[in-house]
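*Asks:* Attaching a predicted model along with its sequence, questions to come.
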Amino acid sequence: MKTLIATLLIAAPLMVVNHAAVAATPTKSTAKTTAPAKKSAAKKGVKAAAGAAAAGAAVAVVAAGPASAALSTEDLAVSERVFKGRIPCELGAHVNVTADSANPGYFIVDGRGFKYHMAPVSTTTGTVRLEDKAAGAVWLQIANKSMLMNQKAGQRLADECMSPEQQQVADAIKKNPPPSLLDNK
């Protein structure tokens, strides 16, 4: 069933594009006058697509679209706990987390060199987790910090990210550290 839905989501836009191309096909009288213009426009389109593909190898970009799946009530509850805004990270980096206005519960997570369209995922530990499954990106948010990881590349894109609320919790932990699990008291 999942394969069928995925196939339909992929095929539907292609059918619309094909239908638009058939509707825009010129008649014989206009085909002779517009053929050179079409070839140059096609070449420019191919060059632009190749340039975008080359740039896309270094930068992961996933556009928000109407094809986003509906979220469960648990996932919507997770989305309410996500810290939004410009969140500073270590080494002068930052991450922008903004709600996707077109898709309730979804978020756009971007920064220097990356942009992801993420959906909340419920966890058993209470950790806020946003995922972009197509790109392999994961945003994890705990009480005192957040991090962005690219699971496909096996690297952290941003670490020690703290919203003002998380900074308060981190300061409180520094002042009153929790008891060690190894202490027998």
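*Replies:* It's in. None of these values were measured; they are calculated from a predicted model. Numbering: from 1, shown residues only.

*Asks:* From here on, just use CA atoms for contacts and neighbour counts.
*Replies:* OK.

*Asks:* now the top helix by length along the chain, how far from the centre of its chain.
*Replies:* Using DSSP state H to define each element, the chain has its longest helix at helix 28-58. Centroid separation between helix 28-58 and its chain, computed with C-alpha atoms, centre = their mean, to the nearest Å, is 28 Å.

*Asks:* what do you get for stretch 119-138?
*Replies:* In terms of C-alpha atoms, centre = their mean, the centre of stretch 119-138 is found 11 Å from the chain centre.

*Asks:* what do you get for stretch 115-134?
*Replies:* Using C-alpha atoms, centre = their mean, the offset of stretch 115-134 from its chain centre is 10 Å.

*Asks:* For it, give the distance from the opening residue to the closing one.
*Replies:* End-to-end distance of stretch 115-134 (C-alpha to C-alpha, to the nearest Å): 12 Å.

*Asks:* then this one, side by side with the first:
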Amino acid sequence: MTRYHPIIITVLGTMLSACLTTAPQPAAPVRQPAVRSEGQQLKFQLASGVYRCEAGRRVQVQRDAINSNLIELGWQGQRRTLLRYDSTSGLPRYEDRQNGLLWIDLPWKSVLMDARTGQPLANECKLG
């Protein structure tokens, strides 16, 4: 976690400073797009490997060297390819919609969820 601490502080500081500044108000209301563009999605350079999670669970993550929008996930003896989808928060969100798997990827921890029920399958996952 200490390796990513400066990045976290920088991101949080930027977010907080954006909340404190006020921009001049336009004369007429401006309609904002409902969908975030790819440029607003956060990009983390995270490593491949075995993620150790609570309750002794393990998730193998192999990141695609060519396409950063793909990861291969090993879970309970199965290998699945997950595709990154935009998220409203901008955080990395990879899904295998056919099999209902969702991997949320952060520098300090990750979580594997059942996308259909929203229940965590492997929580507090850390590379190690």
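*Replies:* Right, received. Where do you want to start? Note that the structure is a prediction, hence the values are computed from the model and not measured.

*Asks:* So which bit of the second structure is the next helix or strand after the longest helix of the first structure matched to?
*Replies:* The helix or strand immediately downstream of helix 28-58 of the first structure is strand 60-61, counting by DSSP states H and E. The aligned range for strand 60-61 of the first structure in the second structure is empty, by TM-score structural alignment.

*Asks:* and whichever helix or strand comes after strand 60-61 of the first structure, which residues are buried?
*Replies:* Per DSSP H and E, the first helix or strand lying C-terminal to strand 60-61 of the first structure is helix 73-79. Neighbour-count burial for helix 73-79 of the first structure flags 75, 76, 77, 78, 79 (criterion: 16 or more other C-alpha atoms under 10 Å).

*Asks:* average distance between the next helix or strand after helix 73-79 of the first structure and the second structure?
*Replies:* Once helix 73-79 of the first structure ends, the next helix or strand along the chain (criterion: DSSP H and E) is strand 85-88. For strand 85-88 of the first structure, the mean deviation from the second structure after alignment is 1.1 Å (mean C-alpha distance after the TM-score superposition for the first structure).

*Asks:* Residue 59 of the second structure versus residue 113 of the second structure, what's the distance?
*Replies:* Distance of residue 113 of the second structure to residue 59 of the second structure, computed by C-alpha to C-alpha: 12 Å.

*Asks:* sorry, that was for residue 91 of the second structure
*Replies:* Distance from residue 91 of the second structure to residue 59 of the second structure, by C-alpha to C-alpha: 19 Å.

*Asks:* So which of the two has more stuff around it?
*Replies:* Shown here are residue 91 of the second structure and residue 59; by other C-alpha atoms under 10 Å, residue 59 has more neighbours (23 against 18).

*Asks:* Residue 73 is in contact with that one, correct?
*Replies:* Yes. Judged on C-alpha atoms under 8 Å, residue 59 of the second structure makes contact with residue 73 at a distance of 6.9 Å.

*Asks:* which residues are common contacts for those two?
*Replies:* Counting by C-alpha atoms under 8 Å, 6 or more residues apart in numbering, residue 59 of the second structure and residue 73 have no shared contacts at all.
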